[in-house]
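Trainee: here is a sequence with its predicted model. Questions after.
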Amino acid sequence: MQSVRDFNAGLLDFLQASPTPYHAVESMQTRLAKAGYLPLNEKDAWQLEPGKSYYVTRSGSSIIAFTQPTEAQALEKGVQLVGAHTDSPCLKVKPQPELHRHSYAQVGVEVYGGVLQNPWFDRDLSLAGRVTYRTDKGELASCLIDMKKAVAIIPSLAIHLDREVNKQRSINAQLHLPPILWQEAEGEKFDFRVWLKSWMLEQQLVGDMEKIHDFELCFYDVQAPALIGVRDDFIASARLDNLLSCWIGLQALLEDQAPGSLLICTDHEEVGSASACGAEGPFLMDVLSRMFPDSETRTRVINRSLLVSADNAHGIHPNYADRHDANHGPLLNRGPVIKINNNQRYATTSESSAVLRELALLEDVPVQAFVVRSDMACGSTIGPITATNTGLHTVDVGVPTFAMHSIRELAGSQDAWYLYRMMTRFYRDCPRLNG
């Protein structure tokens, strides 16, 4: 098993290499292939062999990896599933984004998910995502891009022009969030697709390109992930929610390719998961149906299985402690958080929670619990959605975090490693409930 130092070093590299869900899935594919996992294509017939490990992607932004068990193994202990999501709140470029205002070339953006908007101002922003284009031969193709360099910024309005800004700041996403790319020369007319095509050809990302048809691009902060604090107590980064959980699940899966181990990381959780590649879509059941073609066997296997839905939790903020239930305020670096909500915003039950608590005991790591204040609304995860669609026994767990949905979030440098140890044990030797 990795040390906490090596685990966190790998996490920081993964976060840096994954500015979008497409890049995260590409990075995970590379690591799975290196570990001997075989690629599958949903368009092909599958011939799965017990003991062999596979991975399959959908839409380029969701991925499932698993080791095929024998039918006897599956009927004995079911499948051990860890689920996370690849997407994070961000600003996405609109299809016709060109804005020309007072000589500045800007792009219109759409807010994706529950973005905490204030922190996006005065950041060095780059662009990444997927571009679909027509080749010189008339064929359609797609490729991933990551500009890496800071190419845009959203400047704040000076306090002299908004004296009440520190008391109240209201952001209009349509008016105030378009980033500035450059200042246009006299008579210059900014065309986003022309500029993007020129950049891609200059970078030699494609061999030939007639025109760009469309794109799915988002802005991101170029500031690198880092361990921070006098004692390196914290991890600061964009997209901790929820690439941190993707990394935990991936590293636990690669630790021991145990038959029946499965990792699913899906897109679009931040906007409700209702898509072909989201947790509300058929991706997981499609894969389970091909792993276990017989419906009777599949139903029995699902009933013996457990899904760990891994998604970040809200740590108690020392400056805003009143926003938590006093008995359920998770602390950073004090262990993973079991998330409970009796209105089914989380899928945890007393039985599924007991399995996680047992794993924590076996690995000698701390564990905490989170319940939202009774007078506040509760967020949700892929847990209840997946449980509803599949019938899987499910538990919701996550690493406590500050500034969730900000452009730069904060987590404890010990907690992800704690959860990784628990998930490694979960895949290798999951405690079973009697009955």
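Mentor: Yep, it's here.
Trainee: from here on, just use CA atoms for contacts and neighbour counts.
Mentor: OK.
Trainee: all strands for the stretch 151-300 of the chain, in order.
Mentor: 180-183, 211-221, 226-228, 234-237, 261-266 (DSSP state E, counting those that start in this stretch).
Trainee: would TSV of those with mean neighbour count and distance to Ile64 be doable?
Mentor: Converted to TSV, the strands of the stretch 151-300 of the chain look like this (neighbours: other CA atoms under 10 Å; distance: least, CA to CA, whole Å):
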stretch	mean neighbour count	distance to Ile64
strand 180-183	17	37
strand 211-221	20	22
strand 226-228	17	28
strand 234-237	22	25
strand 261-266	28	4
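Trainee: what would the ones you listed look like in JSON lines with distance to Ala35?
Mentor: Putting the strands of the stretch 151-300 of the chain into JSON lines (distance: least, CA to CA, whole Å) gives the following:
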{"stretch": "strand 180-183", "distance to Ala35": "41"}
{"stretch": "strand 211-221", "distance to Ala35": "30"}
{"stretch": "strand 226-228", "distance to Ala35": "27"}
{"stretch": "strand 234-237", "distance to Ala35": "27"}
{"stretch": "strand 261-266", "distance to Ala35": "14"}
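Trainee: any idea how far Pro178 is from Ile63?
Mentor: Relative to Ile63, Pro178 is positioned 32 Å away (CA to CA, to the nearest Å).
Trainee: next, the one to line up against it:
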Amino acid sequence: MKENARPADSDGGARERALRFVNFLTAAVTPFHAVAIGSQMLERAGFVALDESAQWAGAITPGGKYFYTRSDSTLVAFAVGSKYAAGGPFKVVGAHTDSPALKAKPLTKSSAAEGLTQLAVCTYGGGLWHTWFDRDLGIGGLVLVRSADGALEKRLVAIHAPVLRVPSLCIHLQTAAERESFAPNKETHLIPVLCAAPAPPSAGAGAGAGASEDAPDPFSAAQEPELLALLAEQLRVPAASIASHDLTLFDAQPPALAGARGEFVSGGRLDNLASTFVALEALIDACADGRLDDERGVRCVALFDHEEVGSASATGAGGPVMEEAISRVGEALGVLPKGELALRSLRASFLISLDNAHAVHPNYRSKHEAGHRPLMGKGCVIKTNANLRYATDSVTSFVVRELGRLAGCPTQEFVVRNDCACGSTIGPIISERLGVRCADVGMPQLSMHSCREMMGAQDLTHCHALLTAFFRRFGDIDARLGACKRPRAEP
């Protein structure tokens, strides 16, 4: 990655972290890639891969570092304190690996129109779909390859070349109303162009050929041949061997450091790969040699898929991933599921739900509540909502502010205006399911859910410091909270 702007921050650590994140973002074009790269980061740091289908008893020991994946798009990593005591707390940072995007439909062939070959796509999540027009787009994801002997292999693919584009309608062909209010139809107006349509076969070509043993199966026959050719070339396999796929379109323009002083990060998927990246680095750094020596609990990062579509899946925060992780790790360390020690462990645990926040927009300042106006580059945002769209309460918000104080990094506060709708996160979902204390936190950004978003580069380091303090200092804060007497009603 070429450095195209000079980061404003003079701290070499912050500069290098921002550049590492840009490289991570460039490669992590889908949740599958994010999990694969995250797994490599963990393995290089000494984390041991576990198999969910294997027995964990005897494989997990105090002082050990581990991770596992589910369906290749969700990742759980954890480290057990060297002084782990049964019933000890889980200190969890939760984030998600998915982002709103255009995805290829299972059957990708789209009717050729006006001399152009297009790709059948569907919308995933709540994207700002107008931002996908007139952008050069690549495509990537997971491909299932079948060999001649019937063996199957899962392969990752990422075509960074600008092979797709959704062209907008020129202004001269729009009505006055259309020019004033751009409202594309997601089914008919978002179909990307892949290439020029091939010439039709000559008359009689293939006539009388009949069925052939080599004829493609119905799935392959319904795929766009030009797409299969691209995938086959990238994977170096025959096109006929592609048995299935899960493909996502992405901005072909690489992420970059931006701004006159390089103080911003510009790119797709900042929501929520910024959180994914920082959470992984913070866990790795907090569990380096010797840093688990005095730990009595478990430090954990859980990265879920499907947050942008409600989390209700086997790999989402609404599924059993988090509950099973805590239960299986505890059981492997001698804590019976649902038993006294397991319940005590949950009550002592804490979750930071890490998902990017809304920075105040300089051109739409009235959209933010007057007293809660987060700025990019000024630290993590504590998100609160009286109607529980976020899981933060007065005590958990104090914990985050205190962590910031101990780490020497700033924090900010956000509540949505009373006349605006409020988004949500995995925080309330996991908190409700497990009864665990939770704070919703995020790095502030602009253009959330756009094809290309922006955030402050310095906030990556602010967030890293906060999470590292959480893993290493939360016990001190919780002990002080535990010493508080129960409030009494005044006479």
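Mentor: Sure, I can see it. These figures come from a predicted structure and were not determined experimentally.
Trainee: TM-score for these two?
Mentor: Superposed pair, TM-score by TM-score structural alignment, normalised by the length of the first structure: 0.95. Supporting alignment: 433 aligned residues with a CA RMSD of 1.9 Å.
Trainee: before we move on, the earlier item: so which of the strands of the stretch 151-300 of the first structure comes closest to Ile382 of the first structure?
Mentor: With CA to CA as the criterion, Ile382 of the first structure lies closest to strand 261-266 of the strands of the stretch 151-300 of the first structure, at 8.8 Å.
Trainee: quick one: distance of that closest one to the chain centre.
Mentor: Between the centre of strand 261-266 of the first structure and the centre of its chain there are 12 Å (CA atoms, centre = their mean, to the nearest Å).
Trainee: that strand vs the second structure - mean distance after superposition?
Mentor: Once superposed with the second structure, the aligned residues differ from strand 261-266 of the first structure by a mean of 0.4 Å; criterion: mean CA distance after the TM-score superposition for the first structure.
Trainee: quick one: that strand aligns where in the second structure?
Mentor: Taken onto the second structure by TM-score structural alignment, strand 261-266 of the first structure occupies residues 299-304 there.
Trainee: what does that stretch rub up against?
Mentor: Residues outside stretch 299-304 of the second structure that contact it (CA atoms under 8 Å, 6 or more residues apart in numbering) are 73-81, 90-98, 276, 279-280, 283, 315-317, 322, 471.
Trainee: one more: stretch 232-240 of the second structure?
Mentor: Arg155, Val157, Ile159, Pro216, Ser220, Leu228, Ala229, Leu231, Ile242.
Trainee: buried among these? Need that as a selection in PyMOL.
Mentor: Restricted to buried positions by 16 or more other CA atoms under 10 Å, the PyMOL selection for the contacts of stretch 232-240 of the second structure reads:
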select buried, resi 157+159+220+228+229+231+242
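Trainee: how long is stretch 83-99 of the second structure from one end to the other?
Mentor: By CA to CA, the extent of stretch 83-99 of the second structure from end to end equals 38 Å.
Trainee: so where in the first structure does stretch 416-426 of the second structure end up aligned?
Mentor: Per TM-score structural alignment, the counterpart of stretch 416-426 of the second structure in the first structure is residues 372-382.
Trainee: find the residue at the geometric middle of the first structure.
Mentor: Geometric centre of the first structure, nearest residue: Thr86, 2.7 Å, by CA atoms, centre = their mean.
Trainee: residue in the second structure paired with that one?
Mentor: Structural alignment (TM-score structural alignment) places Thr86 of the first structure against Thr97 in the second structure.
Trainee: now do Glu184 of the first structure
Mentor: Under the alignment (TM-score structural alignment), Glu184 of the first structure pairs with Ala197 of the second structure.
Trainee: what's the spacing between that match and Leu169 of the second structure?
Mentor: To Leu169 of the second structure, Ala197 of the second structure is 20 Å away according to CA to CA.
Trainee: tell me which of the two has more neighbours.
Mentor: Comparing Ala197 of the second structure with Leu169 by neighbour count (other CA atoms under 10 Å), the higher total belongs to Ala197, at 16 against 11.
Trainee: so what's the more buried one up against?
Mentor: Per CA under 8 Å, 6+ apart, neighbours of Ala197 of the second structure: Ala112, Gly115, Leu116, Thr117.
Trainee: now the buried members of those residues.
Mentor: Among those, the ones that count as buried by 16+ other CA under 10 Å are Thr117.
Trainee: same check for the contacts of Ala197 of the second structure, but in the first structure.
Mentor: Using both residues aligned by TM-score structural alignment, their matches' CA atoms under 8 Å, the first structure keeps these contacts from the contacts of Ala197 of the second structure: Gly115, Leu116, Thr117.
Trainee: Thr135 of the first structure is nearest to which of the strands of the stretch 151-300 of the first structure?
Mentor: The minimum distance between Thr135 of the first structure and those falls on strand 211-221, with 7.2 Å, by CA to CA.
Trainee: relative to the second structure, which residues correspond to that closest one?
Mentor: By TM-score structural alignment, strand 211-221 of the first structure lines up with residues 241-251 in the second structure.
Trainee: do stretch 235-243 of the first structure as well
Mentor: Stretch 235-243 of the first structure maps onto residues 265-273 of the second structure, going by TM-score structural alignment.
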